[in-house]
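K.L.:
Build me a model:
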Amino acid sequence: MKTRAITGFFFIVILIGAVLVGPFTFVPLFSLIAVCCVYEFYRMVYTEDTQPLLFMGVGAAAVGLALVGFSLVDILPYSVFQFGIVGILLLYITALFRKTVHPIQDVAYSIFGLMYAAIPFIFFMELGFVEDTYNAYIPLGFLILLWTNDTGAYLVGKSLGRRKLFERISPNKTWEGFIGGVFMAVVAGIVLSRYFGIFPLWGWVCIALIIGVFGTFGDLVESMLKRNIGVKDSGNILPGHGGLLDRFDGLLMAAPLVYLFLKNAF
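P.N.:
Next up is the predicted model:
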């Protein structure tokens, strides 16, 4: 527990610091985290029968995120769509030269790893630039709401949890914890509307609801993945916490939806 607390404290300090310092720390750090998440995904699903194209997939994630990052900080224009098409075609061609048991399955896992673990971070980084110029308080607010939801769900679920949410996927999650997490996120959203501003009260409440609901679904989807392949944690890079995917599973589903909400509501 002590190791977990120390790791969590310093990890949060690094994340908050990178967001607040500016785009030239925010974008590289979360791009690196995204690439590490892709690597963790490939390592998790890698078996004798399933062998995703690890180096090509991680390389594609790194190049794609670099292009996005350079564009966000106005260093150069990019076209991720065209790059993505070329990258997928290269995965197909590379699989022809690999002597694996299920090459199409390998390609499918390679593409899914990019969709699941990398693309959501692009949406998260875009949150910092949703107003065209960088605003640290939007991604920071997102992280605060995500952490508040997780903490509220854990505390309420541990003390009051009775009814299982998805027992076959995650036996420890309860409806009481889910509702408690969403409620705490909404309260945090109300506080953020007062101190961060940027959006009106109803905007922050909607963001909190999206994060509370779909952040939980993101957590459950990762639990489903780990249960499906028979692993406990996505990695061990964070002592006491597991892997980076374990810490950002809620972001993977919530970030794209929050971005779409902000782009269409404001």
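
K.L.:
drop to CA atoms for contacts and neighbour counts, all remaining ones
P.N.:
OK.

K.L.:
Which of the residues in the longest strand anywhere in the chain are classified as buried?
P.N.:
As assigned by DSSP state E, the longest strand anywhere in the chain is strand 170-174. Neighbour counts over strand 170-174 (16 or more other Cα atoms under 10 Å) mark Ser170, Asn172, Lys173, Thr174 as buried.

K.L.:
what do you get for stretch 97-115?
P.N.:
Buried residues in stretch 97-115 (16+ other Cα under 10 Å): Thr100, Pro103, Gln105, Asp106, Val107, Tyr109, Ser110, Ile111, Phe112, Gly113, Leu114.

K.L.:
can you pull out the helices in the chain?
P.N.:
Using DSSP state H, the helices assigned to the chain run over residues 2-21, 23-45, 54-72, 80-96, 103-117, 119-127, 137-160, 175-195, 201-229, 244-265.

K.L.:
Make a markdown table out of those and add distance to Phe166.
P.N.:
Output for the helices of the chain, formatted as a markdown table (distance: least, Cα to Cα, whole Å):
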| stretch | distance to Phe166 |
| --- | --- |
| helix 2-21 | 26 |
| helix 23-45 | 22 |
| helix 54-72 | 31 |
| helix 80-96 | 34 |
| helix 103-117 | 21 |
| helix 119-127 | 24 |
| helix 137-160 | 13 |
| helix 175-195 | 9 |
| helix 201-229 | 8 |
| helix 244-265 | 16 |
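
K.L.:
quick one: which of these is nearest Asn236?
P.N.:
helix 244-265 (8.3 Å; Cα to Cα).

K.L.:
Can you point out the buried residues in the closest one?
P.N.:
Buried-residue list, helix 244-265, by 16+ other Cα under 10 Å: 244-259, 262.

K.L.:
structure for this one too, so we can compare:
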Amino acid sequence: MKTRAITGFFFIIVMLASVLLGPYVFTGFYLLLTVLCLQEFYKVLKQSSINPNLSVGLLNGAYIFAAVASVYYLQPTQSHKLLLLIAITSCLILVNELFKESPTPFTNIGFTYLGLVFAVVPFCFFHALGFVHGYFNGHLPMAFLLMLWANDTGAYLTGRWLGRTKLFERHSPKKTWEGFFGGVAIAAAVGFIISIYFKELQWRQWVSVAIIIGCVGTLGDLVESMFKRSLNIKDSGGILPGHGGLLDRFDGLLLAAPVVYTYLYFITN
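P.N.:
Just a heads-up that it's a prediction; the model follows:
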């Protein structure tokens, strides 16, 4: 428990610092985090006798994130050219398999592409939260993290205290409906508190974002649990002592970040 608490403390400090230290640190940090999460995804698959294209997959993951992020740093004509090159780099996944002797080449190709969708695309959307107004503003990604952590903590505490009715026992036996509603309520309360200090959105919009994070983030947690159960593993990795892997810590973000960005894009434009 002590190890878990110490790891959690430093994890929170690093995550908040990545948002507060400006756009370049923010972009660089999440580029690194994206690559590490994708690497973790591929390594877990390799432990289960699935052989995704690790090097080409990681190259594509880093390039996709960097190309999408370039939209906020370069002129449109330059950034659009970088985005178009994704069509070429992604083809390398198919071509690379031609030179490998594998009885299941398209399984390898499919899981390589799945890693890009599962681990890279969500972080592209989360990074975009920092630029949703057209310029860098760390308040939105910071608030997202605070509400995500509030939902996770609220669901855990409420579930332990009041949890009776299983939410989705087949994939996550410990989750309950009581914990789910408790997590959403606490996230909404944190969203309201955030609205007092961060004026980019109205309080109703902050609370709406919190509810989206609570609902969709829980689905992301369940999807990641389904992924681990399909491979018969407990944790996605061991990089965070007492907490498991990076995918274990960001499972709620994987589905919530794209939905929250879409919501904010429409209400701010």
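
K.L.:
returning to what we had before: any chance of TSV for the buried residues of strand 170-174 of the first structure, columns distance to Gly59 of the first structure?
P.N.:
Listed next are those as TSV, based on distance: Cα to Cα, whole Å:
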residue	distance to Gly59 of the first structure
Ser170	32
Asn172	36
Lys173	36
Thr174	39
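
K.L.:
Pull up the aligned stretch in the second structure for the longest strand of the first structure.
P.N.:
Under TM-score structural alignment, strand 170-174 of the first structure corresponds to residues 172-176 of the second structure.

K.L.:
on average, how far is the matching stretch from the matching bit in the first structure?
P.N.:
When the first structure is superposed, stretch 172-176 of the second structure averages 0.4 Å from its matched positions, counting by mean Cα distance after the TM-score superposition for the first structure.

K.L.:
Residue in the second structure paired with Asn236 of the first structure?
P.N.:
Under TM-score structural alignment, Asn236 of the first structure pairs with Gly238 in the second structure.

K.L.:
Equivalent analysis for Asp219 of the first structure, please.
P.N.:
Checking TM-score structural alignment: Asp219 of the first structure goes with Asp221.

K.L.:
ditto for Ile93 of the first structure
P.N.:
That one, Ile93 of the first structure, aligns with Val95 by TM-score structural alignment.

K.L.:
Please tell me how far its match sits from Phe181 of the second structure.
P.N.:
Using Cα to Cα, to the nearest Å, Val95 of the second structure is found at 47 Å from Phe181 of the second structure.

K.L.:
which of the two has more neighbours?
P.N.:
For Val95 of the second structure versus Phe181, the count of surrounding residues by other Cα atoms under 10 Å is larger for Phe181: 19 against 11.

K.L.:
residues contacting that one?
P.N.:
The contact partners of Phe181 of the second structure, taken as Cα atoms under 8 Å, 6 or more residues apart in numbering, are Ala155.

K.L.:
if we go to 10 Å?
P.N.:
Asn151, Gly154, Ala155, Thr158, Gly159, Ala187, Ile211, Gly214, Cys215 (Cα atoms under 10 Å, 6 or more residues apart in numbering).

K.L.:
OK, contacts around the aligned residue in the first structure for the third one?
P.N.:
Superposed on the first structure with TM-score structural alignment, Ala155 of the second structure falls opposite Ala153. Residues in contact with Ala153 of the first structure (Cα under 10 Å, 6+ apart) are 147, 161, 173-185, 212, 216.

K.L.:
give me that answer again for 8 Å
P.N.:
With the criterion set at Cα under 8 Å, 6+ apart, Ala153 of the first structure makes contact with Glu176, Gly177, Phe178, Ile179, Gly180, Gly181, Val182.

K.L.:
quick one on the thing from earlier: ok, the match of Asn236 of the first structure touching Arg249?
P.N.:
No: when contacts are counted by Cα atoms under 8 Å, Gly238 of the second structure is not listed as touching Arg249 (11.2 Å).

K.L.:
count of neighbours near Val120 of the second structure?
P.N.:
Other residues close to Val120 of the second structure by other Cα under 10 Å number 24.

K.L.:
what does Arg227 of the first structure give?
P.N.:
Arg227 of the first structure: 15 neighbours (other Cα under 10 Å).

K.L.:
Relative to Ile212 of the second structure, how far out is the corresponding residue of the second structure for Met184 of the first structure?
P.N.:
Met184 of the first structure maps onto Ile186 of the second structure when the alignment is built from TM-score structural alignment. Using Cα to Cα, Ile186 of the second structure is found at 13 Å from Ile212 of the second structure.

K.L.:
Please look at Val120 of the second structure and Phe65 and confirm they touch.
P.N.:
Yes: Val120 of the second structure is within contact range of Phe65, at 6.8 Å (criterion: Cα under 8 Å).

K.L.:
Now do the shared contacts for those two.
P.N.:
Thr34.

K.L.:
Grab the nearest non-local neighbour of Arg247 of the first structure.
P.N.:
His241 (7.4 Å; Cα to Cα, 6 or more residues apart in numbering).

K.L.:
Please apply the same query to Leu254 of the second structure.
P.N.:
Leu254 of the second structure sits nearest to Pro122 (Cα to Cα, 6+ apart), 5.1 Å away.

K.L.:
Map the one you found across to the first structure for me.
P.N.:
That one, Pro122 of the second structure, aligns with Pro120 by TM-score structural alignment.

K.L.:
For Thr148 of the first structure, see how far away that match is.
P.N.:
20 Å.

K.L.:
repeat for Leu32 of the first structure
P.N.:
24 Å.

K.L.:
With Thr100 of the first structure instead?
P.N.:
44 Å.

K.L.:
in the second structure, what residue sits furthest out from the centroid?
P.N.:
Ranked by distance from the centre of the second structure (Cα atoms, centre = their mean), the top residue is Glu101, with 33.1 Å.

K.L.:
Around Ala150 of the second structure, count how many other residues there are.
P.N.:
Residues near Ala150 of the second structure, counting by other Cα under 10 Å: 24.

K.L.:
and the closest residue to it other than its chain neighbours, what is it in contact with?
P.N.:
Using Cα to Cα, 6+ apart and skipping residues adjacent in sequence, the residue nearest Ala150 of the second structure is Ala187, 5.1 Å away. Contacts for Ala187 of the second structure (Cα under 8 Å, 6+ apart) come out as Met147, Leu148, Ala150, Asn151, Gly154, Val207, Ala210, Ile211, Gly214.
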